[in-house]
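J.: fold the following for me, if possible:
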Amino acid sequence: MKRQEIQHKCDKCKELRDLTLQLHELAQFSELLSNQQDVYVRRKGKLQLQGKVYTKSIGKWLRLASQLEKVEMNPFRYEEAYYYCEPVGDMLDSHGRHHESIATPLTRFIYVSNALEECYRFSNNAYETEFDMSGQSENMEYLRSYSAQAAYILNSKFHACKLPKYYEHLVENFLKIIKFYESHFKARFDVALNNDGSTSYGLALVRNIRNQVAHGVFPIIEDPEYSFEPYDQSTKKVIINLLGQASRLAAINIQMLLSVLSPGFESESYAQECMDFDTGDHFKQHCTFIYLINLHTKQCFGLNEADYFAIRSEWLDH
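T.: The predicted structure is shown next:
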């Protein structure tokens, strides 16, 4: 893969919000929902209550991901040679910058993955209800893992006309990076690296990257400036790009799942905004599930203070 192919942004990608802003907006929206669902496990054909899941918990992980600025490294901590050897100091400084550049998007992805795990659990109630209503009579295979249940919800509830804006384009871009990553690092995937057209295919790719990170097999490449490993700066950029795209797609899948699973806004904050005599009706018209499913794209309305105060001023002027 050529360097310009990695760095180039097409017209569709230029319409996307910064990843951290997308995560912030989704965190705010999750808190405005303030929903909770029971979570079950099925044993010997009977459901047993396991606990509850909250959209606020999803929002908390997303807020951490959105506010993460930089993971700091200190390669000098257990070294002394740099006191009397300037080249060693230069090398350690380079190592620190290199590992920070990978650790930051990696940590952000871990936070987003935790939010996605909570969203999997949020899908359980809807899946169990559907299985009890139709699955058993149709001899439908029961899916035990929450991630598989979430994928089923996506495939059964979404069609091409309802997908988030540019979603298919983003999945194809992610797949290109995945193929480069797979060939260079011999990474293993439990799905074919050939888009099957299902709504949940993008989620399956994200889940594979998440599992590689969780199981400790995701590659942590050494500093290309000083390493004997066969990786250069362009390969490093692929890793960083991979983590960024995985975080974005994970967040969009959370958007999709919440849009079909949430019973609606149940927070006091949402009710208070809607009761505002001057702007409540405008807020209600803009803060919708249509906004949720496309909040990764640039638009005038936003739940962040800068965008919200700006559009609120426009509402008041009119």
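J.: could you use CA atoms for every contact and neighbour count after this?
T.: OK.
J.: what's the burial count for residue 101?
T.: The number of residues packed near residue 101 is 18, by other CA atoms under 10 Å.
J.: give me the distance between residue 61 and residue 109.
T.: Separation of residue 61 from residue 109 (CA to CA, to the nearest Å): 10 Å.
J.: and these two? Which one has more around it.
T.: Higher neighbour count among residue 61 and residue 109: residue 109, with 26 against 21, using other CA under 10 Å.
J.: buried residues in the helix or strand residue 153 falls within, which are they?
T.: According to DSSP states H and E, residue 153 maps onto helix 146-157. Residues of helix 146-157 classed as buried by neighbour count (16 or more other CA atoms under 10 Å): 146, 147, 148, 149, 150, 151, 152, 153, 154.
J.: could the residues you listed go into CSV alongside distance to residue 116?
T.: Putting the buried residues of helix 146-157 into CSV (distance: CA to CA, whole Å) gives the following:
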residue, distance to residue 116
146, 11
147, 9
148, 13
149, 13
150, 10
151, 12
152, 15
153, 14
154, 13
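J.: elements contacting the helix holding residue 153?
T.: Identification of packing neighbours for helix 146-157 by 3 or more CA pairs under 8 Å, 6 or more residues apart in numbering; DSSP states H and E yields helix 86-130, helix 233-261.
J.: before we go on, could you also do this sequence so I can check it against the first one:
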Amino acid sequence: MSESEFPTQKCDICSKMRPLAKHLFELSQYCLYLGGSASYQSGDGSREVFPSTIGSWLELASQLKNVEINAWEFSGSDGFYCGTVADYYDRNSKHYSSYSTDLTRFIFICNALEETYRFVVGRYETPQFNKKFRLDKKLRGVSLKAAYLVNQCSKMYVPDQLVHICSNFEKAFSYYRKVFPASLSGMNNVNSTDLNYGLHLLRNLRNYIAHGVFPLMEHPENIGSSYLADGFLEYLLKSGSRTAALYIQMFLGQFFNGFNSWEYDQVDGACGEEFDRFLDNCSPTYCRSLHFIQDFEFEDWIGYREDGL
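T.: Purely as a prediction, here's the structure:
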């Protein structure tokens, strides 16, 4: 594996991005202030889909600090009299805790992405978007319909540096498939230059995890060698998490229909410089760039923190 698939240092662009947890929190709050709803029709009936639900999954992902795996649990007494065994348990605890944390976060974000599909997929049924398909060749799955909508997206809604950030994920995913060959579904007529290419890869990675074929790799020291460098799967999941959040941003920007939440209305009706600043910044423009470090942030928009810092 080369450094291009598993970079050890951030480039100039990536070094300007907010940490993943901060990125997810900012996006979750944008969903909260966005408000509104969309009707979703499925074989089980119809229901309303709310951006606040998307935001709740993202906020949960942003707050996830650590999934603890304790390899000492049920281990017996061998680790207490053998240093080598004790090191083995300690190593596994750290290794699988890190893996489980990134895997859990990715699942939470995929849940947000799936709900986003349901939030926007109604647009696929409108003549504006589906006129290119013959009736007998329309896409069926909600994720495929949403992916089609991405390719109809105006450049003005594309998150800043999406192509660069997606390329990091695409390189890692490509290397992963070299080591663990797996088929790609729903990729007919999809080109690597398409705007929705990364979204298709995310869908396949999500399916590998959902179907239980994503590997549970032992620590390299336990087996003497490894096809993948230690930490690569975690890097792949982190990169996929970041990419999924960007596609959510794109969907929310593409189908923006104003801010319709109670939370936004409360700010809109208030007086003061801090409220004006919020209203100036809480916009689809911010949605395109909220993954980058900048002065405005939802976490501290009113200008102070409870801890006084």
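J.: can you give me the TM-score here?
T.: The TM-score (TM-score structural alignment, normalised by the length of the second structure) is 0.89; 299 aligned residues with a CA RMSD of 2.3 Å.
J.: ok, back up a step: off-centre distance for the helix holding residue 153 of the first structure?
T.: Helix 146-157 of the first structure has its C-alpha centroid displaced from the chain centroid by 16 Å (CA atoms, centre = their mean, to the nearest Å).
J.: mean deviation, it versus the second structure?
T.: Mean deviation of helix 146-157 of the first structure relative to the second structure after superposition (mean CA distance after the TM-score superposition for the first structure): 1.2 Å.
J.: which part of the second structure lines up with that helix?
T.: Helix 146-157 of the first structure lines up with residues 142-153 of the second structure when matched by TM-score structural alignment.
J.: run through who's touching that stretch.
T.: In this structure, residues lying in contact with stretch 142-153 of the second structure by CA atoms under 8 Å, 6 or more residues apart in numbering are 114, 117-118, 120-121, 124, 129, 139, 186, 194-196, 199-200, 203, 250-251, 254.
J.: stretch 156-172 of the second structure now?
T.: Here stretch 156-172 of the second structure has contacts from 4-6, 13-14, 195, 198, 201, 236, 239-240, 243, 246, 249-250, 253-254, 287-289, using CA under 8 Å, 6+ apart.
J.: stretch 223-236 of the second structure now?
T.: Contacts to stretch 223-236 of the second structure, defined as CA under 8 Å, 6+ apart, come from residues 1, 6, 98, 99, 102, 103, 169, 172, 173, 179, 219, 220.
J.: would you map the strands across the first structure?
T.: Assigned by DSSP state E, the strands in the first structure fall at 36-43, 46-54.
J.: which one of those strands lies closest to residue 277 of the first structure?
T.: Minimum separation from residue 277 of the first structure across the strands of the first structure (CA to CA) falls at strand 36-43, 29.0 Å.
J.: who's in contact with that closest one?
T.: The contact list for strand 36-43 of the first structure (CA under 8 Å, 6+ apart) reads 47-55, 121-122, 124-125, 144.
J.: how many other residues sit next to the aligned residue in the first structure for residue 204 of the second structure?
T.: Correspondence of residue 204 of the second structure to the first structure, assessed by TM-score structural alignment: residue 208. As a burial measure, residue 208 of the first structure scores 17 neighbours (other CA under 10 Å).
J.: can you tell me how far the closest residue to residue 208 of the first structure other than its chain neighbours is from residue 195 of the first structure?
T.: Among residues not flanking residue 208 of the first structure along the chain, residue 189 sits closest, at 6.1 Å (CA to CA, 6 or more residues apart in numbering). In this view, residue 189 of the first structure and residue 195 of the first structure are 13 Å apart by CA to CA.
J.: likewise for residue 100 of the first structure?
T.: For residue 100 of the first structure, the distance to residue 195 of the first structure (CA to CA) stands at 33 Å.
J.: cool, and residue 178 of the first structure?
T.: For residue 178 of the first structure, the distance to residue 195 of the first structure - CA to CA - is 12 Å.
J.: compare the two (neighbour count), which wins?
T.: Applying other CA under 10 Å to residue 178 of the first structure and residue 195 shows that residue 178 carries more neighbours, namely 22 against 15.
J.: what's the more buried one aligned with over in the second structure?
T.: Checking TM-score structural alignment: residue 178 of the first structure goes with residue 173.
J.: what residue of the first structure matches up with residue 291 of the second structure?
T.: Checking TM-score structural alignment: residue 291 of the second structure goes with residue 296.
J.: quick check: chain neighbours aside, which residue is closest to that match?
T.: With sequence-adjacent residues excluded and distances taken as CA to CA, 6+ apart, residue 296 of the first structure is closest to residue 22, at 5.1 Å.
J.: can you give me the neighbour number for the one you found?
T.: Neighbourhood size, residue 22 of the first structure [other CA under 10 Å]: 24.
J.: got a list of what it touches?
T.: Taking CA under 8 Å, 6+ apart, we find residue 22 of the first structure in contact with 66, 295, 296.
J.: go again with 10 Å.
T.: 16, 28, 62, 66, 248, 251-252, 294-298, 302, 304 (CA atoms under 10 Å, 6 or more residues apart in numbering).
J.: could you do residue 253 of the first structure as well?
T.: Applying CA under 10 Å, 6+ apart, the residues near residue 253 of the first structure are 116, 119, 150-151, 154, 164, 167, 199-200, 202-203, 206, 247, 259, 293.
J.: coming back round to it: which neighbours do residue 178 and residue 195 of the first structure share?
T.: Common neighbours of residue 178 of the first structure and residue 195 (criterion: CA under 10 Å, 6+ apart): 172, 205.
J.: what distance do you get for the residue located most distally from the centre of the second structure to residue 87 of the second structure?
T.: For the second structure, the largest distance from the centre (CA atoms, centre = their mean) belongs to residue 81, which lies 43.9 Å off. According to CA to CA, residue 81 of the second structure stands 11 Å off from residue 87 of the second structure.
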